[in-house]
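>>> Sequence and predicted structure below; questions after.
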Amino acid sequence: IVDATADAVCAFKPQIAHFAALGAEEALRHLIAHIHTLHPGVPVILDSKRGDIGSTAEHYATEAFDRYAADAVTVNPYLGRDSAQPFLDRADRGVIVLCRTSNPGSGEFQDALIDGRPLYQHVAERVARDWNGNGNCLLVVGATWPKELAEVRALVGDLPFLVPGIGAQGGDVEAVLKNGATADGDGLVISSSRAILYAGNGDDFADAARSAAITQRDEINHYR
């Protein structure tokens, strides 16, 4: 699937739990190495959503950036800056901070009001203002929340977003571009996973994935 879709995507985003649950961490490492070797222009985002105290976070950063050689990683900001600092210090790697996630229950805490504004807005502002000294931060803002996409974009300027929720989760591409893109029509890494991975279930699964990826790419570019 990687080889069939590499010229149609802007990044690959393997989810570490799907490999770890099967004891397949070495397969993940080899997959990322394969991408770097055969498709060096396509960055790899390790979707691990790590968040822990500083001493443990140092090991998580080493895991993501040294063991797996990921170009970027998703992190959970709930523990505060010291839990993200080992990632932020790697100025040559991307740190993608959860902000307004695409899952249906995300509002349970992310919508909690603090000083009259929802928590996700405070996260967005803090990351843009205080955490991005190396210029390597992005925010996760789900395609399933177009109104919130617009709100966060207004708060953080041109800070890039990773936008999950297109495809199987039902996010709308046109709404994502309208509400989340920068003035130049950029600033978005739009993620579609299951709709591409499982586009086919026969021997032609790679071709089916390629077709789905091209269709998704063309739809995104249509609304830019």
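Received it, and whenever you're ready, just let me know what you need.

>>> alpha carbons only for contacts and neighbour counts from here, please
OK.

>>> Contact partners for the residue nearest to Asn76 when sequence neighbours are not counted?
In this structure, Asn76 finds its nearest non-sequential neighbour in Gly51, 4.9 Å apart by CA to CA, 6 or more residues apart in numbering. Contact analysis of Gly51 by CA atoms under 8 Å, 6 or more residues apart in numbering lists Ala57, Val75, Asn76, Pro77, Tyr78, Leu79, Ser83, Ala84.

>>> helices or strands next to the helix ranked longest in the chain in the packing?
The residue-count maximum for a helix in the chain (DSSP state H) belongs to helix 205-222. Using 3 or more CA pairs under 8 Å, 6 or more residues apart in numbering; DSSP states H and E as the contact test, the elements touching helix 205-222 are helix 2-5, helix 173-180, helix 194-197.

>>> Out of these, indicate the one that is most buried.
helix 173-180 (a mean of 21; mean count of other CA atoms under 10 Å).

>>> Now do that one: which elements does it pack against?
Secondary elements touching helix 173-180 (3+ CA pairs under 8 Å, 6+ apart): helix 146-156, helix 205-222.

>>> Second structure follows, compare the two:
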Amino acid sequence: MTEAQLTSEIRRKKTFLCIGLDTDLEKIPKFLRSSKDPLFAFNKAIIDATHDLCVAYKPNTAFYEAYGSAGWQALERTIAYLNESYPDHFTIADAKRGDIGNTSGRYARAFFEAMAFDSVTVAPYMGRDSVEPFLAFDNKFVILLALTSNAGAFDFQTLPTPEEALYLQVLRKTREYAHAERLMYVIGATKASFLKEVREIVPDQFLLIPGVGAQGGSLQDVCKYGLNSRVGLLVNSSRGIIYASNEADFAEAAREKAKALQQQMGRVLRDLKI
């Protein structure tokens, strides 16, 4: 999927919602746990119930890797189902990879070629040669961790450098990378007040905003500081949607939570005429 296609889908559906598929066997409804592939069965039901209310899905790979080969197969089935049944959705492998040279290249091939994700989250700590191998793939995107939503983000990301905070240096430096037009950035919803400075450095890039919902981030603040003329946001909600119920009505409950966010986003886009 191209950026233009993603923007077109946002405008068509009047939403910039991304749903995180952080699927945990201990949290899904008990009746699903005895099925042959409970992780995929849960994901499929969530996707079928919410696909018209969002433009992106983001499986966090840790929730699949934790179950070994069976978990990885569930992840493969999930992305295959999305690509076959709902190809108009932007897909994010939330893997937070980050290594040098050939290793990054292999990670990129795993997510971009073997599983055909549209994007992957990458940690920038090891620098240019850990990021550029991911950027070498046409019509694929790197979503770089810049300022995350967790409390520990303040340990390093906001530390001052002689010029400015470290996360701002990350934004500024990575704009010099080869194929930097394929970069997107993670900015946590719980850090919405920082978005003004972020937009001064990366006015045009898409920002993935986790932390709305269970983590307490404010959609209103995110929109106030983060929207650009092309929308430029993917706001993620995971637990607040997919675990709205752990009973037989879990998919319907997830739909209602997703619909509430979609309607809020639709009002924002309407009011701002974006």
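Nice, I can see it. Being a predicted model, the structure only gives us computed values, none of them experimental.

>>> And the TM-score between them?
Once superposed, chain against chain, the TM-score is 0.96 (TM-score structural alignment, normalised by the length of the first structure); 222 aligned residues with a CA RMSD of 1.2 Å.

>>> before we move on, the earlier item: may I see the contacts of Gly51 of the first structure arranged in JSON lines, with secondary structure, distance to Tyr120 of the first structure and neighbour count as well?
Output for the contacts of Gly51 of the first structure, formatted as JSON lines (DSSP: H, G, I helix; E, B strand; the rest coil; distance: CA to CA, whole Å; neighbours: other CA atoms under 10 Å):
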{"residue": "Ala57", "secondary structure": "helix", "distance to Tyr120 of the first structure": "22", "neighbour count": "20"}
{"residue": "Val75", "secondary structure": "strand", "distance to Tyr120 of the first structure": "14", "neighbour count": "26"}
{"residue": "Asn76", "secondary structure": "coil", "distance to Tyr120 of the first structure": "12", "neighbour count": "18"}
{"residue": "Pro77", "secondary structure": "helix", "distance to Tyr120 of the first structure": "10", "neighbour count": "20"}
{"residue": "Tyr78", "secondary structure": "helix", "distance to Tyr120 of the first structure": "11", "neighbour count": "14"}
{"residue": "Leu79", "secondary structure": "helix", "distance to Tyr120 of the first structure": "14", "neighbour count": "12"}
{"residue": "Ser83", "secondary structure": "helix", "distance to Tyr120 of the first structure": "18", "neighbour count": "22"}
{"residue": "Ala84", "secondary structure": "helix", "distance to Tyr120 of the first structure": "17", "neighbour count": "26"}
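
>>> Would you mind checking which of the residues you listed also appear as contacts in the second structure?
Compared against the second structure with both residues aligned by TM-score structural alignment, their matches' CA atoms under 8 Å, these retain Ala57, Val75, Asn76, Pro77, Tyr78, Leu79, Ser83, Ala84.

>>> Just the closest of these to Asn201 of the first structure, please.
The closest of these to Asn201 of the first structure turns out to be Val75 (CA to CA; 32.2 Å).

>>> re the thing from before, let's have the helices and strands packed on helix 173-180 of the first structure in a markdown table, adding mean neighbour count and distance to Gly116 of the first structure.
Listed next are these as a markdown table, based on neighbours: other CA atoms under 10 Å; distance: least, CA to CA, whole Å:
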| stretch | mean neighbour count | distance to Gly116 of the first structure |
| --- | --- | --- |
| helix 146-156 | 18 | 15 |
| helix 205-222 | 18 | 35 |
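
>>> looking at those, which is closest to Ala175 of the first structure?
Across these, closest to Ala175 of the first structure is helix 146-156 (CA to CA), at 6.0 Å.

>>> any idea what Leu177 of the first structure aligns with in the second structure?
Under the alignment by TM-score structural alignment, Leu177 of the first structure pairs with Cys223 in the second structure.

>>> Which parts of the second structure are strands?
When secondary structure is read from DSSP state E, the second structure shows strands at 17-21, 56-59, 90-97, 119-122, 141-147, 183-187, 207-209, 233-237.

>>> Which part of the first structure matches the fourth one?
Aligning strand 119-122 of the second structure against the first structure (TM-score structural alignment) gives residues 72-75.

>>> what's the average distance of the matching stretch to the second structure?
On superposition with the second structure, the mean distance recorded for stretch 72-75 of the first structure (mean CA distance after the TM-score superposition for the first structure) is 0.4 Å.

>>> can you list contacts of that stretch?
43-51, 64-65, 84, 93-98.

>>> distance of the residue lying farthest from the centre of the second structure from Glu176 of the second structure?
Computed with CA atoms, centre = their mean, the residue of the second structure farthest from its C-alpha average is Pro162, at 31.3 Å. Computed as CA to CA, to the nearest Å, the Pro162 of the second structure to Glu176 of the second structure distance reads 19 Å.

>>> coming back round to it: make TSV out of the helices and strands packed on helix 173-180 of the first structure and add distance to Gly187 of the first structure.
Output for these, formatted as TSV (distance: least, CA to CA, whole Å):
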stretch	distance to Gly187 of the first structure
helix 146-156	10
helix 205-222	13
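
>>> Quick one: closest of those to Phe19 of the first structure.
Using CA to CA, these put helix 205-222 closest to Phe19 of the first structure, at 19.4 Å.

>>> which bit of the second structure covers the closest one?
Using TM-score structural alignment, helix 205-222 of the first structure pairs with 250-267 in the second structure.

>>> Kindly reformat the helices and strands packed on helix 205-222 of the first structure as CSV and extend each row with distance to Glu125 of the first structure.
Shown next, in CSV, are those (distance: least, CA to CA, whole Å):
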stretch, distance to Glu125 of the first structure
helix 2-5, 35
helix 173-180, 16
helix 194-197, 31
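
>>> Before I go, just wanted to say thanks for your time.
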